[in-house]
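next input, structure requested:
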Amino acid sequence: GRGGVPSKHPARPPSPSARARALPAAAPRCGGGRPQRRSSSSPSRPSECWARWSWRRRPPPPQRRRTPGPLLVRALIRSPASPVLSFGRANASRHLPLPVFPKGVVGLPANKAAKPYCPEGQPCEHIVASYVKFLESQGARVVPISYYAEKDEVVAILSQLNGVFFTGGGANIAPVHEYAYDFAIEANDAGDYFPIWGTCLGFEFLIELAGAPLDHGYQTNNMSLPLIYTQAAASSRMLDVLNDDLLKMLADPEKTSAYNYHSAGIDMANWGKYAELDATFQVLATSVDPVTQREFVAVFESPKYPFYAVQWHPEKNAFELGVYPDGSPYEAIVHTPEAIDVTMALSQFFVNEACKNDHAYESTQEMKESLIWNYPIYSHLSTQMYMEIFVSGRFRNPLDS
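Below you'll find the predicted structure:
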């Protein structure tokens, strides 16, 4: 072999006739078709035939190099102490560490609902499942908060949660949103990190909670619009999780996945008119209504608090796939891999934010009884706008019972 390493596959010696042609005429032939390693007269010296033939040996084929990955995997599988070897065994728990659940438990205030969501047309509340999936995709768990919850109830719930998420939909702002916003302000002012996220309607709620009225008359239903970044975007915590390719995609009119479905919002020209709003939040990006040509705020965050909001719907790219009976899409949502990368990056960002405080339920059982999966989920119904929704007469906290 090369470099002093013996080859596993020694080269086949040439045929006797080939060796005869290769050696000078006076050289002796090797008996039996194979070179004799030692001469019979001098056992300590190689024979002349071997010496001549050894110079003409073909080099062995190069040895195949193995990559570290497969070698490491094989080593783990073969190692007696490897956890990989323990899967499927009755005593696997002796070899594997106990699972550690993430701390991110996020509260979602519900929206009022009516037909076709409520059973038999009765008043009820609902939460669109795509927002739940948006959070759960990164390991968070979701607790519903009733649209009609009183202040004491909201404070009791949020003191056990790690963040709150204002969803999109169709509803007016309710006291529950004000209670949650005030709780988060007071908590952060006291050094207790507590994040808020708002999407579409939730984005609009945060504007109202910061003391500004909404502008109306946008014609931006069912369309993806490019983002126009402000100078503040360069130092944004939220946008920092998106790589350059995703930021360029969101700004590209031909590729953007920023799906809009709203008629309210706030004009960029009006933002600076409201001192509390301008002091609490900074604009990161805008978009332009292609019908009215009005530039509206599309993304903002607070430089002081962990509060973030988008006027568009990042959850829909991955989790809303409604279609008409003929198979055509119900909404013009972009479902490219890049669009879903944006969904996952933003959801991971907020879930990470929600893991920065130590709020927790007093018991696992109480937490389990509070989760949204205790409520029925409905698929499609008579509309394709939402793939799934959670419905309840009233989302209640176990502390009330």
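
please make it C-alpha for all contacts and neighbour counts, starting now.
Noted.

who's in contact with the nearest residue to Ala171 once chain neighbours are set aside?
With CA to CA, 6 or more residues apart in numbering as the measure, Asn111 is the residue that lies nearest to Ala171, at 6.2 Å, once sequence neighbours are left out. The contact partners of Asn111, taken as CA atoms under 8 Å, 6 or more residues apart in numbering, are 125-127, 146-147, 169-171.

ok, 10 Å please
With contacts defined as CA atoms under 10 Å, 6 or more residues apart in numbering, the neighbours of Asn111 are 124-128, 145-148, 166-174, 391.

which of those residues fall in strands?
Among the contacts of Asn111, the ones falling in strands (DSSP state E) are 124-128, 145, 166, 391.

can I get these in JSON lines including neighbour count and distance to Ala51?
What follows is the ones in strands among the contacts of Asn111, written out as JSON lines (neighbours: other CA atoms under 10 Å; distance: CA to CA, whole Å):
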{"residue": "Cys124", "neighbour count": "20", "distance to Ala51": "96"}
{"residue": "Glu125", "neighbour count": "23", "distance to Ala51": "93"}
{"residue": "His126", "neighbour count": "26", "distance to Ala51": "90"}
{"residue": "Ile127", "neighbour count": "27", "distance to Ala51": "86"}
{"residue": "Val128", "neighbour count": "20", "distance to Ala51": "84"}
{"residue": "Ile145", "neighbour count": "27", "distance to Ala51": "90"}
{"residue": "Phe166", "neighbour count": "26", "distance to Ala51": "86"}
{"residue": "Val391", "neighbour count": "25", "distance to Ala51": "90"}
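
another sequence for comparison is provided below:
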Amino acid sequence: MYSLIFLTLILSFVIKLTICNERPVIGILTQEVYWSGFRKSVPLNSSYIAASYVKSIEASGGRVVPVFTNRTTKYYIDMVRKVNGILVPGGGCAFNISSGIGRSTNEIFQIAKIVNKLNDHFPILGICLGFELLLMASIKGKFPFSKCKAQNMNLPLTLVPEMEEKSVLFRNMPKDIQNILLTKPVTANHHIKCMRKTNFTSMDLDKFWNPITVNEDKDNLTFISIIEAKNYPFVGLQFHPEKNAYEWEKDDPHSWSAIYSARYFFDWFINECRKNKHRYIKKSTLKNELIYNYPTTYVGKMHSVFEQVYFFNE
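Model prediction:
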């Protein structure tokens, strides 16, 4: 299905079109309303993107297009052709790779692996659910997680010692940001599934990924909180850096140091996307697909975990 020859043909003309990219366009995956807290308020055939992810990308100098769920492989190949990277957001799903955002993530993961093997730098950033789905995609949809209690926890990161020099995130990270992340409770955790180190090894995830940081849940269970692919520009964060500046329903960290350090992850991601040379051939197509074509809806008054959401009629 993911023919190397086919992808070479469809991508080759795009890669040569531009020498540098100071106008990155980022695809953000939509997800089904069914798994959200506001599913009773909107049609179940809708999908959504939390506005905090869009704002975070824009604050780092990128533009956003929605990448829709439950589309064809051809659609996802076409989206990879046009955008400079993909963000897989947090949320909820059925935790399989046959439907919804799980399938979308798996399709893009497989396509992006081939694209990167062609020396075409294509980054993926997964946050919380995205972190989990990237792990599952790398082991053919197997479920590697354990139950845990890491809801509503603001935590400092613990860097795996041997990863300080290996990590693409940490080796060039400014010292003041690193100090904040490693000493202050600035990462917002909202998950009940954890990636334990024992499962990470036993399920061969360590063959594809490096574990970069760890944390402990309310029962002192140690879980992996940042992963980086060994040979691809793929990064997963179990915590939510987008919440520090843009979400207010929970007791997430909103201090200056929390917002300043969270900004680093999106700045890093957008800089990685600037290395990618894909672009929309027609500006009119880009303008028609940008997130600006869709209104935001204030859902904070519904006691949602989000303040604003983009809804899409699938």
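
alignment lookup: the residue nearest to Ala171 of the first structure to the second structure.
The alignment partner of Asn111 of the first structure in the second structure, by TM-score structural alignment, is Gln31.

for Phe68 of the second structure, see how far away that match is.
Here the distance between Gln31 of the second structure and Phe68 of the second structure works out to 8 Å (CA to CA, to the nearest Å).

number of residues surrounding Tyr27 of the second structure?
Not Tyr; residue 27 of the second structure is Gly. Residue neighbour count, defined by other CA atoms under 10 Å, stands at 27 for Gly27 of the second structure.

swap that for Ser235 of the first structure, please
Other residues lying near Ser235 of the first structure total 11 when counted by other CA under 10 Å.

in this structure it contacts Leu284, no?
Yes - Ser235 of the first structure is in contact with Leu284 according to CA atoms under 10 Å; the separation is 9.2 Å.

in the second structure, which spans are helices?
With DSSP state H as the definition, the second structure shows helices at residue ranges 4-15, 51-59, 73-82, 100-117, 129-137, 175-183, 197-202, 243-246, 256-274, 283-289.

any idea which of those helices is most buried?
For those, average neighbour numbers computed from mean count of other CA atoms under 10 Å are highest in helix 129-137, which has a mean of 25.

against the first structure, where does that one fall?
Under TM-score structural alignment, helix 129-137 of the second structure corresponds to residues 201-209 of the first structure.

and for stretch 265-282 of the second structure?
Alignment note (TM-score structural alignment): stretch 265-282 of the second structure is matched to residues 346-363 of the first structure.

what of stretch 230-247 of the second structure?
Under TM-score structural alignment, the alignment places stretch 230-247 of the second structure onto residues 303-320 of the first structure.

tell me which residues in the matching stretch are buried?
Taking 16 or more other CA atoms under 10 Å as the neighbour-count basis, stretch 303-320 of the first structure is seen to contain the buried residues 303, 305-320.

so how far is that stretch from its chain's centroid?
In this view, stretch 303-320 of the first structure has its centroid 13 Å away from the chain centroid, taken as CA atoms, centre = their mean, to the nearest Å.

repeat that for stretch 145-152 of the second structure.
Taking CA atoms, centre = their mean, the mean C-alpha location of stretch 145-152 of the second structure is offset from the chain mean by 19 Å.

contacts for it, please.
Under the criterion CA under 10 Å, 6+ apart, residues 132, 135-136, 188-196, 199-200, 215-223, 239, 250-252 lie in contact with stretch 145-152 of the second structure.

got it, and stretch 157-170 of the second structure?
Against stretch 157-170 of the second structure from outside (CA under 10 Å, 6+ apart): 171-173, 177-187, 210-216, 224-230, 233, 235, 264-265, 268-269.

okay, and the common contacts of Gln31 and Phe68 of the second structure?
Between them, Gln31 of the second structure and Phe68 share the contacting residues 47-49, 100-101, 104, 312, judged by CA under 10 Å, 6+ apart.

please render those residues as JSON lines that adds distance to Leu7 of the second structure to the earlier fields.
Conversion of those to JSON lines gives the following (distance: CA to CA, whole Å):
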{"residue": "Ser47", "distance to Leu7 of the second structure": "28"}
{"residue": "Tyr48", "distance to Leu7 of the second structure": "29"}
{"residue": "Ile49", "distance to Leu7 of the second structure": "28"}
{"residue": "Gly100", "distance to Leu7 of the second structure": "23"}
{"residue": "Ile101", "distance to Leu7 of the second structure": "22"}
{"residue": "Ser104", "distance to Leu7 of the second structure": "18"}
{"residue": "Phe312", "distance to Leu7 of the second structure": "29"}
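
please name the nearest non-neighbouring residue to whatever residue of the first structure lines up with Ala50 of the second structure.
In the superposition onto the first structure, Ala50 of the second structure corresponds to Val128 when matched by TM-score structural alignment. Excluding the flanking residues, the one nearest Val128 of the first structure by CA to CA, 6+ apart is Ile389, at 4.4 Å.

distance of the counterpart of the one you found in the second structure from Ser47 of the second structure?
In the second structure, the residue matched to Ile389 of the first structure (TM-score structural alignment) is Val309. Between Val309 of the second structure and Ser47 of the second structure the computed distance is 10 Å (CA to CA).

which residues sit in contact with the residue most central in space within the second structure?
Taking CA atoms, centre = their mean, the centroid of the second structure lies closest to Gly126, which sits 2.4 Å from it. For Gly126 of the second structure, the set of contacting residues under the criterion of CA under 10 Å, 6+ apart consists of 86-90, 105, 132-135, 226-227, 234-240.

try 7 Å
Gly126 of the second structure makes contact with 87-89, 134, 235-237, according to CA atoms under 7 Å, 6 or more residues apart in numbering.

likewise for Trp312 of the first structure?
When the contact criterion is CA under 7 Å, 6+ apart, the partners of Trp312 of the first structure are 199-200, 258-260, 298.

next one: Ile227 of the second structure
When contacts are counted by CA under 7 Å, 6+ apart, Ile227 of the second structure is found next to 209-212, 235-237.

which parts of the stretch 1-150 of the first structure are strands?
Across the stretch 1-150 of the first structure, reading from the start of the chain, the strands by DSSP state E, counting those that start in this stretch fall at 105-109, 111-113, 124-128, 141-145.

and of those, who's closest to Ser363 of the first structure?
Among these, strand 105-109 comes nearest to Ser363 of the first structure, with 13.4 Å by CA to CA.
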